[in-house]
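Engineer: Fold the following, please.
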Amino acid sequence: MDMSSLSTIGALCDLLKPEDQDSDSDEDQPTSSMGRLGPGNIGKTTSNTTTKSPHHNNKSTNSKDIWDEDEIPDGAEYESTYDPRPQPEYEILYKQAVTPEDMFLQMGNKTNATSSCEDMVVIIKLPDTKMVDVDLDVKPKFLDCRSPKYKLGLHLPHPVDDKNGKAEWDKTKETLKVTLTMRREYDFVNM
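Structural biologist: As a prediction, this is how the structure comes out:
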């Protein structure tokens, strides 16, 4: 069958265009409901029927709320734009348990990438600060460190175990070293 023949193209046009649309003026009209939308369709509708999205939960919402609780990132409650304290210098390091098999025989599946690391170490430099003046709060994705002179609100790059961590104060360097175990979704593959 020759697809380029005139009768084949005509038959294809007849299949795509039903017989009841004889007039050429109907071609300019939109055929889907999306084409009929205009500026008046933006915003809330005032119809009596309410449709719930599949992501809508059964919590009672205040009509003046502009965000759901799920839309606010972890640690946003700690951010304050009016706090004059400067942010201290900090560094994030990653730590992994390496055995001789990993180093010399290369029998394990560990690499030097952060995906093979078990712990995250946050080193915070707090000059002219005493250990008793430091307040530290760790959430699964947020670290909050405050002192009279400094304030650090750090969104962590990976979720951590906020119940089991270790903080060490180095008096000579005036630094706080916080070691946190990471809890990522696919850690079972990399460890």
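
Engineer: C-alpha from now on. contacts and neighbour counts both.
Structural biologist: Fine.

Engineer: for stretch 98-116, which positions count as buried?
Structural biologist: Going by neighbour count (16 or more other Cα atoms under 10 Å), the buried part of stretch 98-116 is Lys110, Thr111, Ser115, Ser116.

Engineer: what do you get for stretch 132-148?
Structural biologist: Val134, Val138, Lys139, Pro140, Lys141, Phe142, Leu143, Asp144, Cys145, Arg146, Ser147.

Engineer: Now do the contacts for the closest residue to Lys139 other than its chain neighbours.
Structural biologist: Leaving out its chain neighbours, the residue that sits closest to Lys139 by Cα to Cα, 6 or more residues apart in numbering is Asp162, at 5.4 Å. Contact partners of Asp162, counting by Cα atoms under 8 Å, 6 or more residues apart in numbering, are Val138, Lys139, Pro140, Leu180.

Engineer: Can you add distance to Asp83 and secondary structure and give these back as TSV?
Structural biologist: Shown next, in TSV, are the contacts of Asp162 (distance: Cα to Cα, whole Å; DSSP: H, G, I helix; E, B strand; the rest coil):
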residue	distance to Asp83	secondary structure
Val138	20	strand
Lys139	21	strand
Pro140	24	coil
Leu180	27	strand
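
Engineer: Please provide the structure for the following sequence as well, for comparison with the first:
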Amino acid sequence: MAGNAALPPLLALAELLSGPRDEDDDDDDHLGQGPSSAASALGPGHITAPKSVEPAATTHVKSGNSKEIWSAEEVPEGSEYDDSWDSREQPEYEILFKQQVGTEDLFLGMSRKDPSTACCEAMLVKIQLPDTKISDITLDIKEKVLDLRSSKKKLLLHLPHPVDPNSGKARFLPEKGTLEITLRMKRELDFINFA
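Structural biologist: Below you'll find the model as predicted:
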């Protein structure tokens, strides 16, 4: 193996992969046939499963409609709203986080709140909808998805945090052409942080 340093890199790799060789293999190298090994004699048809592998797992038949391709758990939330054929453009939007602070929080620091988003209770989504009437807007909010449709715009927004879809508020500012949606966030351990 001391001769590996003098070999070109590809031949050194071939020698490494071929394993130990016999003296008669060296004769083949001189004839221009290259290094021979057991691996070079194998082809795709020689690939088989190892003998010690257990049999493949059986497929489980799901209860319910046997014609269903996916179960409800396998489909991500909001994918039913995804419509790649819809040519309406996406409006500009901005996501801001809000928290309720009082004087004791601001000046005295008496609570455990800090300016990070971990201490925010609500999410404010501002969507720019110029030249739009409030009657043209359709808004659907799920736990992790906001779906907005109007005659000219379409927005499917996957929210950064789960929200409570039943406690949100929306207001339309026609002079600015902006829809402001305030959503209360749902997080684990909120009862400890905001009690």
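
Engineer: After superposition, what's the TM-score here?
Structural biologist: The TM-score (TM-score structural alignment, normalised by the length of the first structure) is 0.69; 146 aligned residues with a Cα RMSD of 2.4 Å.

Engineer: mind checking what the residue nearest to Lys139 of the first structure lines up with in the second structure?
Structural biologist: Aligned counterpart of Asp162 of the first structure in the second structure: Pro165 (TM-score structural alignment).

Engineer: ditto for Pro148 of the first structure
Structural biologist: By TM-score structural alignment, Pro148 of the first structure lines up with Ser151.

Engineer: And the strands in the second structure?
Structural biologist: Secondary structure of the second structure by DSSP state E: the strands cover 93-98, 122-128, 138-141, 145-149, 154-158, 169-173, 178-184.

Engineer: circling back: which one of the contacts of Asp162 of the first structure is nearest Glu101 of the first structure?
Structural biologist: Glu101 of the first structure lies nearest to Leu180 out of the contacts of Asp162 of the first structure, by Cα to Cα, at 24.9 Å.

Engineer: Would you mind measuring from the closest one to Asp187 of the first structure?
Structural biologist: Per Cα to Cα, to the nearest Å, Leu180 of the first structure is found 15 Å from Asp187 of the first structure.

Engineer: out of these two, which sits in the more crowded spot?
Structural biologist: Leu180 (24 against 13; other Cα atoms under 10 Å).

Engineer: That one maps to what in the second structure?
Structural biologist: Aligned by TM-score structural alignment, Leu180 of the first structure pairs with Leu183 of the second structure.

Engineer: My read is that its match contacts Val163, right?
Structural biologist: Yes - the pair Leu183 of the second structure and Val163 passes the contact test of Cα atoms under 8 Å, sitting 6.2 Å apart.

Engineer: circling back: nearest to Met34 of the first structure, of the buried residues of stretch 98-116 of the first structure?
Structural biologist: Nearest to Met34 of the first structure among those is Ser115, at 44.5 Å by Cα to Cα.

Engineer: Ignoring the adjacent residues along the chain, who's closest to that closest one?
Structural biologist: Of all residues not flanking Ser115 of the first structure in the chain, Asn190 sits nearest, at 6.5 Å (Cα to Cα, 6+ apart).
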